[in-house]
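>>> Here's my sequence, what's the structure:
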Amino acid sequence: MRSGQLLLLKCWVWLFLFVSCQQAQKQEQQPEPQTGNGYKVIAIKDGDTIELLKDGKPLRVRLYGVDAPEKNQDFGTKSRMYTSEMAFGKYVQLVEHNLDRYGRTVGEIILPDGRNLNEELVRNGFAWHYVAYSKSKQLAQLEAEARADKRGLWAGPSPQAPWEFRNGKRKKAAAGKKQEQSDIKDTAQPGSAGRVFICDSKSASTYHVLKGCRALASCKSEVRTITSAQAAVKNRHPCKVCAQ
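The predicted model follows:
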């Protein structure tokens, strides 16, 4: 009888340990629960972009109706720091609006104390009202008040809107690319419509059809662009490297 009771007791102990282990494994595998307090802010990308933990995965959120300075723009770092102080590590509510062209969720963030993060950024001069994507009268009013009181970035002499800053960078990049393509064309292609290149030196006696000709690269004077007829008047003969 005693041996039977002992065996039964061992079975109950093993069963208890097995169930306990299974429950522990399930708890480890489950993602961080979403409580009634909302979603946890796990990253701050910049002043107007954050990441939340949703269903165990990061969800990138672009704040609706506001545009904060870029990271490499004046006040960009301060704007990011403000958003971090207001939201990082906290549980917030998300009011979704739509998805932007980058696939990010666009929405409003409600802080634990009930304040609207989007509005607070504009109210305190850490972001513009993004009028291209929002007709909010509330955000427009908050920006007007921040401007009048010279809060945050409005205390500067000439704040530049982020969309103007980005547009300027795109134009600069496009101009640089156009110049690069022009340089490549001049270097790799022969002169068109009788255009040739000469070294503006008294000792030079040749003309070149390629601006990137290795013989022309040794020129210590100015490289000029003229017509082949003008080269003939100057008694220039074709380069043996590029004009043959």
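>>> From here on, just use CA atoms for contacts and neighbour counts.
Noted.
>>> So residue 73, which state does it fall into?
State at residue 73, reduced to three classes by DSSP: H, G, I helix; E, B strand; the rest coil: coil.
>>> how near is it to residue 14?
As for residue 73, its distance to residue 14 is 64 Å (criterion: CA to CA, to the nearest Å).
>>> Between the two, which has more neighbouring residues?
Shown here are residue 73 and residue 14; by other CA atoms under 10 Å, residue 73 has more neighbours (15 against 11).
>>> Any figure for the gap between the more buried one and residue 146?
Separation of residue 73 from residue 146 (CA to CA) stands at 19 Å.
>>> need the strands for this structure, in chain order.
Applying DSSP state E to the chain gives strands spanning 39-46, 49-54, 57-63, 66-67, 91-99, 105-110, 128-129, 195-199, 206-207, 223-227, 237-238.
>>> From the contact counts, what lies against the first one?
Here strand 39-46 touches strand 49-54, helix 76-87, strand 91-99, going by 3 or more CA pairs under 8 Å, 6 or more residues apart in numbering; DSSP states H and E.
>>> Between those, which one is closest to residue 231.
Comparing the helices and strands packed on strand 39-46 against residue 231 with CA to CA, the closest turns out to be helix 76-87 (55.8 Å).
>>> Which strands or helices does that closest one pack on?
Counting by 3+ CA pairs under 8 Å, 6+ apart, the elements that helix 76-87 packs against turn out to be strand 39-46, helix 117-123.
>>> Please identify the deepest-packed of the strands of the chain.
Relative to the other members of the strands of the chain, strand 128-129 carries the highest mean neighbour count by mean count of other CA atoms under 10 Å, namely a mean of 28.
>>> who does it touch, helix- and strand-wise?
With contacts defined as 3+ CA pairs under 8 Å, 6+ apart, strand 128-129 has these neighbours: strand 66-67, helix 137-149.
>>> Second chain to compare with the first, below:
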Amino acid sequence: MERKIILKIKRFVDGDGLIAEEFHSKKEFEIRLYGIDAPEMNYCSKIKKDEKKLNIPAALLIKLGYKSFEFFKSNMQIGEICTLVQEENNLFDKYGRTLGYLILSSGNVMNEIMIREGYAKPYSNVFCKKLPMYKEWSLKAKTDKKGLFAIVDSF
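Model prediction:
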């Protein structure tokens, strides 16, 4: 079973998150897109871990984070009305952010755009039903050197 929320985009957080307003209640909340992970934009503990794991300098990872963020923002507009689709048993992450698939007013799914175009990688720490497909699409983006894969082999 799925849950749908009509929302308005208020502002962007990073390459896989944003602040939205529920259309009817006007309540603001943070959204983290299911199944994807974009590089961080700040020096933090996750950057340190990624730096060691990937053998890529933090400065480059942060630069990639900003490229992902710019691509993310270029696909949506502040004030755009979208739909968030959630999997019933998977509504929030450990930080209390609302999880979901963001369907843009065009009908395109932002999670899928980020993966297909190589600006995010599959994120398996939080399960979502489309994760196997995201892994397949990410491999294709990597093979085709799309998005961030034009700069690095992994991020």
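>>> The helices and strands packed on strand 128-129 of the first structure into TSV, with extra columns for distance to residue 27 of the first structure?
Compiled in TSV, these are given as follows (distance: least, CA to CA, whole Å):
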stretch	distance to residue 27 of the first structure
strand 66-67	39
helix 137-149	43
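>>> For residue 170 of the first structure, find the nearest of those.
Proximity to residue 170 of the first structure, assessed across these by CA to CA, is greatest for strand 66-67 (17.4 Å).
>>> related to what we said a few turns ago, distance to residue 77 of the first structure added to the strands of the first structure, as CSV?
CSV is the format used below for the strands of the first structure (distance: least, CA to CA, whole Å):
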stretch, distance to residue 77 of the first structure
strand 39-46, 8
strand 49-54, 13
strand 57-63, 17
strand 66-67, 14
strand 91-99, 22
strand 105-110, 20
strand 128-129, 15
strand 195-199, 50
strand 206-207, 55
strand 223-227, 46
strand 237-238, 59
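>>> Out of the ones you listed, which is closest to residue 151 of the first structure?
Nearest of the strands of the first structure to residue 151 of the first structure, taken as CA to CA: strand 128-129 at 11.9 Å.
>>> what stretch of the second structure does that closest one fall on?
Applying TM-score structural alignment, one finds that strand 128-129 of the first structure aligns to the residue range 121-122 of the second structure.
>>> Quick one: residues in contact with the matching stretch.
The set of residues external to stretch 121-122 of the second structure that reach it, using CA atoms under 8 Å, 6 or more residues apart in numbering, is 35, 36, 37, 38, 115, 131, 134, 135, 138, 155.
>>> change it to 6 Å
Contacting residues not belonging to stretch 121-122 of the second structure are listed as 35, 36, 37, 115, 134, 135 [CA atoms under 6 Å, 6 or more residues apart in numbering].
>>> same thing with stretch 14-21 of the first structure?
Here stretch 14-21 of the first structure makes contact (CA under 6 Å, 6+ apart) with no residue beyond itself.
>>> Would you mind finding the most buried of the helices and strands packed on strand 128-129 of the first structure?
The highest mean neighbour count among these belongs to strand 66-67 (a mean of 24), with neighbours defined as mean count of other CA under 10 Å.
>>> same for it, what does it pack against?
Applying 3 or more CA pairs under 6 Å, 6 or more residues apart in numbering; DSSP states H and E, one finds that strand 66-67 of the first structure makes contact with strand 128-129.
>>> Superposed on the second structure, what's the mean shift for the strand it packs on?
With the two structures superposed, strand 128-129 of the first structure lies on average 0.5 Å from its match in the second structure, counting by mean CA distance after the TM-score superposition for the first structure.
>>> Can you tell me the closest non-neighbouring residue to residue 21 of the second structure?
residue 28 (4.2 Å; CA to CA, 6 or more residues apart in numbering).
>>> How much space separates the aligned partner of that neighbour in the first structure from residue 50 of the first structure?
Matched across to the first structure, residue 28 of the second structure falls on residue 58, judged by TM-score structural alignment. According to CA to CA, residue 58 of the first structure stands 10 Å off from residue 50 of the first structure.
>>> how about residue 50 of the second structure, what does it touch?
With contact set as CA under 6 Å, 6+ apart, residue 50 of the second structure has no partners.
>>> Can you give the contact residues for stretch 110-123 of the first structure?
Around stretch 110-123 of the first structure, the neighbours that count as contacts under CA under 6 Å, 6+ apart are 92, 93, 109, 127, 128, 142, 143, 146.
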